[in-house]
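[1] here you go, sequence then predicted model.
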Amino acid sequence: MALYEYGSLAYRRAGPEAAGIDVDIVAEVARRTGCRFETFVDSRVRTWTDLAHGSLDMTVSAIEMDERKGFARFVIYMTGRNRLLVRSDLPDRVATLDAFAERPELRLAVVKGFKHGPQWDPWIAMLHQQGRVDEYADARQAARLVALGRDAAFLSEPVVWKRILTDSKLQGRITVIDAFPGDNYAAGFALSRARVREDDARRIQEAISAMRSDGTLLKIFSAYLSRGEALSSLP
């Protein structure tokens, strides 16, 4: 199972061991199903390439999209939406997407291989065509380049951004633009159709459903987020 470092979802503690919401969910599903998961941290681009080619079993926090359903089954355990986080120390404050788009000197930092939502992705593609998008290996690097002034903004969400903003020293230095309030996504495990048997997928789905019903999912999210953020992250 491929993890990826993304704020409170998964991060490295002292040493190579990972911690976070996804890590705790995987551990609880393993306990309930008896499955043994071999987890490792990988890039999002390689993860999706390997899933599509049938050389990886599973990944986490995967956004469900029609183009991915051909090679993966989805077991949803979270929901959310992205916002644009813009440096608040720009010469002229940016408070809307239009204001950002109208200033050609402003660049956007994104994580290579990420999908952001059906309304966000066309807007990002427009900036791509203008040569105003820089792609980075992970969200921490994207935020760091925004903090250093290379880029003016990046996309993130409450479930992850507290840790990212703290690590990059951007806390208190950004303006949050919630441009598409209805652009919510559903995410969870993506299970390879080629490699994961249907009965195993069903057991994982049953475990997640039980965790939602008995409050375990809320407890896991609440260990890393405020109660309001945790509640809003549940499907």
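    Everything's here; your move. Numbers count the residues shown, from 1 in each chain.

[2] only C-alpha atoms from now on, for both contacts and neighbour counts.
    Fine.

[3] contacting residues around V111?
    E135, Y136, A137, D138, A139, A142 (Cα atoms under 8 Å, 6 or more residues apart in numbering).

[4] what about it, distance to R73?
    Per Cα to Cα, to the nearest Å, V111 is found 23 Å from R73.

[5] likewise K219?
    Counting by Cα to Cα - K219 and R73 are separated by 25 Å.

[6] these two: which is more packed in?
    Neighbours around K219 and R73, counted as other Cα atoms under 10 Å, are more numerous at R73. The numbers are 19 against 16.

[7] what's the neighbour count on D178?
    Using other Cα under 10 Å, D178 is surrounded by 17 other residues.

[8] what's the answer for I124, then?
    17.

[9] ok, now which ones touch the residue lying closest to it once chain neighbours are set aside?
    Closest residue to I124 apart from its sequence neighbours, by Cα to Cα, 6 or more residues apart in numbering: V133 at 7.7 Å. Contacts for V133 (Cα under 8 Å, 6+ apart) come out as R107, L108, A109, V110, I124, L127.

[10] the residues you listed in helices, which ones?
    I124, L127 (DSSP state H).

[11] among the contacts of V133, the buried ones, what's the PyMOL command?
    Buried members of these, defined by 16 or more other Cα atoms under 10 Å, are picked up in PyMOL with:
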select buried, resi 107+108+109+110+124+127
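
[12] nearest to S61 among the contacts of V133?
    V110 (17.1 Å; Cα to Cα).

[13] that closest one: what's it in contact with?
    V133, D134, E135, Y136, A139, A142, F154, L155.

[14] over to D167?
    Going by Cα under 8 Å, 6+ apart, the list of residues near D167 reads R140.

[15] could you check how far it is from G117?
    Noted for D167: a distance of 25 Å to G117, by Cα to Cα.

[16] F74 now?
    To G117, F74 is 16 Å away according to Cα to Cα.

[17] need the contact partners of stretch 182-201.
    Contacts for stretch 182-201 (Cα under 8 Å, 6+ apart): 51-52, 54, 56-64, 70-82, 117-120, 235.

[18] please list only the buried members of the contacts of V110.
    Buried members of the contacts of V110, scored by 16+ other Cα under 10 Å, are V133, D134, Y136, A139, A142, F154, L155.

[19] take this one as well and set it beside the first:
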Amino acid sequence: MNHLTPLHHSLIQVGLGVLASLMLVGSAAANCSRTLQVPILPSGLTVIVQGTNYSGIVPDFLTQVARKAGCKISYQLVPKSRQENMFENAQADLLITAVKTARRDQFGVFVPLVQLRASLVSIEHGQPAVQSLKDLMQNPSLKLAVVRGFDYGPVYQSIVDDMQKSGRLQIENDTISIARMMRNNTNYVTIMAPTIFAGAIQTERKLHDLGGRIRYEKLEELPWTESGIYISNRSLNESDKNLLKATMDKLASSESVWKAYQQYYSIDVIKLGLRPREAPLPQPEVHATR
């Protein structure tokens, strides 16, 4: 028998209506409040740009983030140095493919994806090995070409400043330009993550002839560091920022990101300068005095 009175039915209907409303509010609260503005630049196989199509490891990761967080992303092709400026001036919501630095920490919350180590990259032509920044500085025939806006920490910035003071620095807007310069003049070398340079060689058809001629050398002064995505403290409201941080952290802590790097890059390139984000960062060596 049905013991519910018309009043009970009415109360149940009201209760169901309230529950539906709460579910709608909860659903709306789980979405970004607006479209995310993200400056982007081709970066090897990590970011691939073909017309208005964006693919590669980081855009694929952000597609997952957007789907799970209920967000929309608007990409804009922007040189690396301008990306930095936009992020600092609250004109960009995310700074992608970014190494963690103290300066960037002032403007955003960092989500690491991997660890990387920059190497000295050159065109093989029988030159002596460069094992330290001192070797680089003491070889006057070598010139350094760097991408404007790249930053691998204080040691990197220091060598860039020193090479500029010695008149041996060339600054370009992208890796492709640097690779072309190095092909035309083997006295030019660069310092960057091996994955970025190797990816540029693979994706730029006119540079395929460099494939077997690239030399990567570890510089003892350059440490392992974290690379990932910064979420703006200035352009986003607290709700959006927290939602993105939680979603990115959850996805980045899975094995999918590291597997994507392994899928896109060769084992040799990964061994040179890439590790999972969970790997412990080595501490600076302390040498005992006698």
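    Happy to help now that I have it. From a predicted model like this one, the values you see are computed outputs, not experimental measurements.

[20] returning to that earlier point: and the furthest pair within the buried ones among the contacts of V110 of the first structure?
    Farthest-apart pair in those is V133 and A139; separation 14.0 Å (Cα to Cα).

[21] picking up where we left off before, more neighbours, F74 and G117 of the first structure?
    F74 (25 against 19).

[22] aligned counterpart of that one in the second structure, please.
    Alignment note (TM-score structural alignment): F74 of the first structure maps to F110 of the second structure.

[23] the helix or strand hosting that match: how far from the chain's middle?
    Element membership for F110 of the second structure, per DSSP states H and E: strand 108-116. Distance of strand 108-116 of the second structure from its chain centroid, counting by Cα atoms, centre = their mean, to the nearest Å, is 7 Å.

[24] just stretch 173-187 of the first structure next, same as before
    12 Å.

[25] next one: stretch 15-32 of the first structure
    On Cα atoms, centre = their mean, the centre of stretch 15-32 of the first structure falls 16 Å from the chain's centre.

[26] related to what we said a few turns ago, between the contacts of V110 of the first structure, which is closest to R87 of the first structure?
    Nearest to R87 of the first structure, judged by Cα to Cα, of the contacts of V110 of the first structure is F154 at 9.0 Å.

[27] next up, the contacts around the aligned residue in the second structure for that closest one.
    Aligned against the second structure by TM-score structural alignment, F154 of the first structure finds its counterpart in T190. By Cα under 8 Å, 6+ apart, T190 of the second structure lies in contact with L120, V121, S122, L144, A145, V146, I178.

[28] G149 of the first structure too?
    Shown in contact with G149 of the first structure (Cα under 8 Å, 6+ apart): no residues.

[29] redo that, cut-off 10 Å
    Each residue near G149 of the first structure by Cα atoms under 10 Å, 6 or more residues apart in numbering is listed here: R87, D89, L90, R107, A143.

[30] out of the residues you listed, which end up buried?
    The neighbour count (16+ other Cα under 10 Å) marks R87, R107, A143 as buried among the contacts of G149 of the first structure.

[31] R173 of the first structure contacts R93, correct?
    No - between R173 of the first structure and R93 there is no contact under Cα atoms under 10 Å: 11.6 Å.

[32] give me the common contacts of those two.
    V86, R87.

[33] just give the nearest non-adjacent residue to D89 of the first structure, would you?
    Spatially, and ignoring its direct neighbours in sequence, D89 of the first structure is nearest to R173 (6.9 Å; Cα to Cα, 6+ apart).

[34] looking at the second structure, name the residue matched to the one you found.
    Mapped onto the second structure by TM-score structural alignment, R173 of the first structure lines up with R213.

[35] next up, the contacts around its match.
    Counted by Cα under 10 Å, 6+ apart, R213 of the second structure has contacts S122, I123, E124, H125, R183.

[36] what's the answer for H128 of the first structure, then?
    For H128 of the first structure, the contact set (Cα under 10 Å, 6+ apart) comprises R107, L108, P122, D134.

[37] and those residues as TSV, adding distance to G34 of the first structure?
    Listed next are the contacts of H128 of the first structure as TSV, based on distance: Cα to Cα, whole Å:
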residue	distance to G34 of the first structure
R107	47
L108	43
P122	42
D134	42
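
[38] hmm, back to that, and the residue nearest to I124 of the first structure, what pairs with it in the second structure?
    Using TM-score structural alignment, the partner of V133 of the first structure in the second structure is L169.

[39] what do you get for L85 of the first structure?
    Aligned by TM-score structural alignment, L85 of the first structure pairs with V121 of the second structure.

[40] can you report how many residues lie near its match?
    Around V121 of the second structure there are 24 residues (other Cα under 10 Å).

[41] next up, the contacts around it.
    For V121 of the second structure, counting by Cα under 10 Å, 6+ apart, the contacting residues are 130, 144, 179, 182, 188-194, 197-198, 214-218.

[42] among the residues you listed, which are in strands?
    L144, Y188, V189, T190, I191, M192, I214, R215, Y216, E217 (DSSP state E).

[43] do I have it right that the third one meets T175?
    No - V189 of the second structure is not in contact with T175 according to Cα under 10 Å; the separation is 11.8 Å.
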